[in-house]
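> Next come a sequence and a model predicted from it.
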Amino acid sequence: MRAPNSHVRVALVTTLIAGAALTGSTAAAGIARAEAHPEGVTSAAGAPADFHPDASPLLKIAQRLPKVRADQVLKLAESQVGVSENHRGGGTPYHHWYMNTPRAKETLARDGGATVREYGNAAWCDMFVSWVGDRLGIRPTMGWDAYTVSHADWFKSNKRWGTQPTPGAVVFFGWNGGKDLHNIDHVGFVIKDNGDGTIKTVEGNTGGGKVEIRTRPTAEVVGYGYPVYAT
């Protein structure tokens, strides 16, 4: 959701739900190689506000990661449909995973908070997206965060931000309309463009706190982040 502290969530890396895909040495080694070479990442201000496929520094990082296609990402995300939170608004594997990553401490320091345990009952739509990228070994080119606004800004700064609802794109919604990143309230994955002003998506923390497949009007979309996928 919108306020940083409302995007705090957890999920034990060892807790995999059905269909969890690439784990182990291949994904871990690829991430380690990529994250050991930070020259491939930038957060330069004033990056273009649309997709620039040949300019993104994430392309360099992608060369050192597992080759993952958009359909593989969607298969994993859709395999989680039906996973739900507990009555306190937490307790998903995505919460547990996030709280046990170094990223949780980084975002806690950035957004404010006393302990990573605060992520345990926070809004988890972006933790779900981040979990999918981590499970498939491509978090350096998908990004990982608990705050949707910061995650969208990361895509934009890395020149992987645009307006086309392509399959596998990370879609950022703003219920009040507008294209300002600070209007963002929610995030998920695009399954397909329905061609009628709507898109089919798979999202976490929707429908009363579940992973669900939804149909959304494109009028509610602030923009799309494009992870680097194999073709």
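Arrived safely.
> rest of the way, CA atoms for contacts and neighbours
Noted.
> show me where this protein has strands.
161-162, 170-173, 186-193, 198-206, 210-217, 221-225 (DSSP state E).
> Pasting the second one now:
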Amino acid sequence: MRATSSAGPTTRSASPKPPTAASRVSALLKAAGGEIGTSGVPNEYTRWYARLKGSVFLTAPWCAIFVAWAAQEAGVRATVGTYAYTPTWAAWFAAKGRWGIKPRRGAIVFYDWAGGKSRAGIDHAGIVEKVYSDGSISSIEGNSSGRVQRVHRSSSIVGFGYWA
């Protein structure tokens, strides 16, 4: 049945659909990409994390903090997680069955600069923006040379946390 008002008949609209995985990934990448060029510490990301977890994080290494902040901005932090210590974050993904070695757009990428393949050796994280046919990736990373930047990498990758 159609409802009427003084302006004439109206139609009830359907409930909004929940966001798709692709739209959630796009929101995360938009939040992160909008920060490219930000540098220094403390910064907006470490201040946000310090409010959550304590002032010791104001000057902490902030690659993972940046990713968690971007997830908060995009409204996906509950599924992305909130960690500052990258090995713990990678273990969290593994414990949830959401860890792997195949890159995907939007996945959280974890690196070991020493070239190891153990989650215990991870010392950096970012967000996969693009996957290339040769297996390399472009990612958006915080605290990469002290700033937020887009980088292209093919080595030192330990694995990926899948959240979407």
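Ah, there it is. Predicted, not measured: the structure shown is a model, and the values here were computed from it.
> For Thr4 of structure 2, see how far away the residue positioned nearest the centre of structure 2 is.
Nearest to the geometric centre of structure 2 sits Val67, at 4.3 Å (CA atoms, centre = their mean). For Val67 of structure 2, the distance to Thr4 of structure 2 (CA to CA, to the nearest Å) stands at 48 Å.
> can you check Lys117 of structure 2 too?
In this view, Lys117 of structure 2 and Thr4 of structure 2 are 65 Å apart by CA to CA.
> Matching Tyr132 of structure 2 against structure 1, which residue comes up?
Aligned by TM-score structural alignment, Tyr132 of structure 2 pairs with Asn194 of structure 1.
> Now do its match against Arg33 of structure 1, distance only.
For Asn194 of structure 1, the distance to Arg33 of structure 1 - CA to CA - is 38 Å.
> now swap in Gly223 of structure 1 and tell me
30 Å.
> for Met127 of structure 1, same thing?
Taking CA to CA, one finds Met127 of structure 1 at 23 Å from Arg33 of structure 1.
> okay, those two: which has more neighbours?
Taking neighbours as other CA atoms under 10 Å, Met127 of structure 1 and Arg33 compare with Met127 leading, 33 against 14.
> pretty sure the more buried one contacts Ala146?
Yes - look at Met127 of structure 1 against Ala146 with CA atoms under 8 Å: they come within range, at 5.3 Å.
> ok so, going back, looking at the strands of structure 1, which is nearest to Val73 of structure 1?
Taking CA to CA, strand 186-193 is the member of the strands of structure 1 nearest to Val73 of structure 1, at 8.9 Å.
> how big's the offset between the closest one and structure 2?
Strand 186-193 of structure 1, aligned to structure 2 and superposed, deviates on average by 0.6 Å (mean CA distance after the TM-score superposition for structure 1).
> What angle do strand 198-206 and that strand make with each other?
150 degrees (axes from the mean of the first three to the mean of the last three CA atoms, to 10 degrees).
> how much does strand 186-193 of structure 1 deviate in direction from strand 210-217?
60 degrees.
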